[in-house]
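# give me a 3D structure for the following:
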Amino acid sequence: MEKINAVAALAALAQDNRLDVFRLLVQAGPDGMSAGAIAETLDIAPNTLTFHFDRLRMAGLATVRREGRSMIYAARFETMNALVGFLTDNCCGGTSCAPANPAKPARKRSKVPA
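The predicted model follows:
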């Protein structure tokens, strides 16, 4: 992925409603979701949602297709994966990104009887 495409994708995701829409599309999988179902699930007005869909589509993060009277939106997983790859390319200078000393899990506190 080129830097200009990564910036466009990150800019499209840098708004809370668009991020919610994209995450919902990712959860829906390759079949996608109708615009009406997305609007209902996220409680976003349809005219506002259209604007957000356009931004995601322009950034290459979503596609749209017509099924009867419904518009079905789907995440473009290849773009999402390319963005993640771009962000993690040469991660940690080639060394493991895992912490050297992993933190121990917190112990559960038990209530002391009164």
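# okay, CA-based contacts and neighbour counts for the rest of this
OK.
# which SSE is Val26 in?
Using DSSP states H and E, Val26 maps to helix 16-28.
# need the helices for the chain, in chain order.
Applying DSSP state H to the chain gives helices spanning 3-13, 16-28, 35-42, 46-58, 77-88.
# among the ones you listed, which is nearest Ser70?
Closest approach to Ser70 among the helices of the chain (CA to CA): helix 35-42, 7.2 Å.
# and that closest one, what does it pack against?
helix 16-28, helix 46-58, strand 70-75 (3 or more CA pairs under 8 Å, 6 or more residues apart in numbering; DSSP states H and E).
# and for comparison, fold this next one:
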Amino acid sequence: MHCNFCEEEKTFNLKVEGDVGADAIWCDECYCNFDIYEIPISKVLKARLADWMQQYGEWIDWDKDVVRHNAFQIEDKHNKMGELLTAEVLKELGEEYKVRFSPSSSARMYANLDS
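So this is what the prediction gives:
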């Protein structure tokens, strides 16, 4: 996959990771965020990844900047879906790529800030 920021301008090491305002697939070498529409995966999987990203951070009350009462459960559910989607990305890209999932831990981070 073409990567503008890697020294060789390509990578076969990817990660699936949630973040606010980003797409779901990242270079796992330079941490560049890829445009989901440039990833050679099916439109259905791209849509599922986009939906999953829209749910990122639902465990945080952004107006109050605190975690919701069931934050850990919401984040855990999000991470489990991320693991499933990562497996699908790997399946569609093939063995040429290494794809790992980077789970969110922001609920725990926010909870520690509140302590």
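# work out the TM-score between the chains.
Once superposed, chain against chain, the TM-score is 0.24 (TM-score structural alignment, normalised by the length of the first structure); 43 aligned residues with a CA RMSD of 4.2 Å.
# re the thing from before, looking at the helices of the first structure, which is nearest to Glu67 of the first structure?
That would be helix 35-42 among the helices of the first structure, by CA to CA, at 11.2 Å.
# what about the helices in the second structure?
Remark: helices assigned in the second structure by DSSP H are 43-54, 71-93, 106-114.
# which of these sits most buried?
Ranked by mean neighbour count, these are led by helix 71-93 with a mean of 18 (mean count of other CA atoms under 10 Å).
# what's it packed up against?
Helices and strands touching helix 71-93 of the second structure, by 3+ CA pairs under 8 Å, 6+ apart, are strand 13-17, helix 43-54, strand 98-102, helix 106-114.
# how about 7 Å then?
strand 98-102, helix 106-114 (3 or more CA pairs under 7 Å, 6 or more residues apart in numbering; DSSP states H and E).
# now do that helix against helix 106-114: the angle between them, please.
Here the directions of helix 71-93 of the second structure and helix 106-114 differ by 150 degrees (axes from the mean of the first three to the mean of the last three CA atoms, to 10 degrees).
# of all the residues in the helix holding Val26 of the first structure, which ones are buried?
For helix 16-28 of the first structure, the neighbour count (16 or more other CA atoms under 10 Å) marks Asn17, Arg18, Leu19, Val21, Phe22, Leu24, Leu25, Val26 as buried.
# which among the residues you listed gets closest to Ser34 of the first structure?
Of all these, the one with the least separation from Ser34 of the first structure (CA to CA) is Leu25, at 9.8 Å.
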